[in-house]
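Participant: After the sequence you'll find the predicted model.
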Amino acid sequence: MVLSGTSYTGLFRHTLDDKNRVTIPSAWRSAHGEGEQFLATPHPDGYIAILPPAEVAKLRTKIEAIALSDGSGQDFAARFFSQTQTIGFDKQGRIMVNGDLLTHAGISKDAVLVGSLTKFSLYSPDRWSRVEQRTAGENFGDLMRRIGI
C-alpha cells in the first residue's frame, strides 16, 4: 500500500546551529520542491507546529471564509498570523526559526522534531517528555479509542 500525499512520521532529535537553523529529516522534505513555503505557528500547548503547503491551503480556506465584518474573527486572524513565520528549506535541508517562536516553545539549543502524519512539530526535550508521560500506558489506548483509531 502506498500512502497518499507526504507523510510526516517518526521522531528526530537535532541541535539548532548558531543561526537557529534545524535540519529537517530528508524523508519529510523529499516530496517538496525548492521554494515551497511552510508556516511555523506557535501552538497554545507550547510547541511550534509546522504546516506544509497542503495544510496551509486548508488554513487559507478557513481564513478566507471569515467575513470582513466579523471583528472577532479578524482579530483572531491578525493575532494568529502576527506570531507565525513563513519558512522554507535551504539547500542543506534546514529551516531557520525565529527567536520568538523558539522562546514560545522553550527551545534554546536542542529540538525534538515529531511527525503527526499531515504536519510536524518542534518541541523542547522537556515538553516532549511531558507529552510522552501524558500519553503513556493505558492513557495511550484511551486516547486511541477517543479519536476512533
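Facilitator: Perfect, thanks for sending it.
Participant: Please count neighbours and contacts with C-alpha atoms only from this point.
Facilitator: Noted.
Participant: What residues does residue 38 make contact with?
Facilitator: Each residue near residue 38 by Cα atoms under 8 Å, 6 or more residues apart in numbering is listed here: 50, 51, 52, 53, 56, 86, 87, 88.
Participant: List buried residues within those.
Facilitator: Among the contacts of residue 38, those that count as buried by neighbour count (16 or more other Cα atoms under 10 Å) are 50, 51, 52, 87, 88.
Participant: Between those, which sits nearest residue 113?
Facilitator: residue 50 (9.9 Å; Cα to Cα).
Participant: Point me to the helix or strand that includes that closest one.
Facilitator: Element membership of residue 50, judged by DSSP states H and E, is strand 47-51.
Participant: And the following helix or strand past that strand, how far out from the chain middle?
Facilitator: Downstream of strand 47-51, the first helix or strand assigned by DSSP H and E is helix 53-64. Distance, stretch centre to chain centre, for helix 53-64: 14 Å (Cα atoms, centre = their mean, to the nearest Å).
Participant: Also stretch 79-95?
Facilitator: 10 Å.
Participant: Use this one as the comparison:
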Amino acid sequence: MFLGEYQHNIDAKGRLIIPARLREGLGDKFIITKGLDSCLFAYPMEEWSALEQKMRSLPFTRADARAFVRFFFAGATECEIDKQGRILVPANLREYAGLEKEVVVIGVSNRVELWSRERWEKYNEESASSVEEIAEKIVDFDLGI
C-alpha cells in the first residue's frame, strides 16, 4: 500500500527521485502512464497486470471504452530506478503532467501519483471544500469511513 506526500525536484534531464518508502512497493521496474486530473500514475508490475486484465474486459465496441484504453496505454512506459533512486520521466509524460521543476509524489493505495507542485496545490485548494460532500456520496460503498 502506498501513502504519504513527498516534495522533490525533477532535473533538466527529466530525472526524478522516487522516495525510498515508495520505491520498495514499486519495485525495480514499474509502469508510469498518463493519469486522470493531469497527473501521472505509477503502478507496480502486478497492479499494472491486474489493471490490464480489467481493461481487456471493456467492450471494444464502445467508443468511450476504446478512447480510455488508448489514452491509458498509449502513454504508458516501463521505468527502472537507477542506483540513486531516480527514474527518467519521458518528455511526453512530463509535458502532459506539467512537470518542470517542483514535483509532488504521493502514495494513493495501489499506485503512486506524480504531480506538478502547482497543479497539486490548485487541486487541493479546489477539492478541499467538497471533500465532505464526496465522503457523503461514497458512503454507500461501505468503506467504513
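Facilitator: Okay, I see it. Only a predicted model underlies this, so the values are computations on that prediction, with no experimental measurement involved.
Participant: So after superposing, what's the score?
Facilitator: Between these two chains, after superposing, the TM-score reads 0.80 (TM-score structural alignment, normalised by the length of structure 2); 139 aligned residues with a Cα RMSD of 2.3 Å.
Participant: one step back: counterpart of the strand holding residue 50 of structure 1 in structure 2, which residues?
Facilitator: Per TM-score structural alignment, the counterpart of strand 47-51 of structure 1 in structure 2 is residues 39-43.
Participant: what residue of structure 2 matches up with residue 142 of structure 1?
Facilitator: By TM-score structural alignment, residue 142 of structure 1 lines up with residue 133.
Participant: hang on, the earlier thing: once aligned to structure 2, how far is the strand holding residue 50 of structure 1 on average?
Facilitator: Compared with structure 2 after fitting, strand 47-51 of structure 1 has a mean deviation of 1.1 Å; criterion: mean Cα distance after the TM-score superposition for structure 1.
Participant: Who are the packing partners of that strand?
Facilitator: strand 38-43, helix 99-105, strand 120-123 (3 or more Cα pairs under 8 Å, 6 or more residues apart in numbering; DSSP states H and E).
Participant: redo that, cut-off 6 Å
Facilitator: strand 38-43, strand 120-123 (3 or more Cα pairs under 6 Å, 6 or more residues apart in numbering; DSSP states H and E).
Participant: After the shortest one, which helix or strand is next?
Facilitator: So that's strand 120-123 of structure 1. Remark: after strand 120-123 of structure 1, the chain's next helix or strand is helix 125-134, criterion DSSP H and E.
Participant: Can you list the buried residues in that following helix?
Facilitator: Neighbour-count burial for helix 125-134 of structure 1 [16+ other Cα under 10 Å]: 125, 127, 128.
Participant: Dump the buried ones among the contacts of residue 38 of structure 1 into TSV; add distance to residue 12 of structure 1 as well.
Facilitator: TSV is the format used below for those (distance: Cα to Cα, whole Å):
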residue	distance to residue 12 of structure 1
50	14
51	17
52	18
87	19
88	19
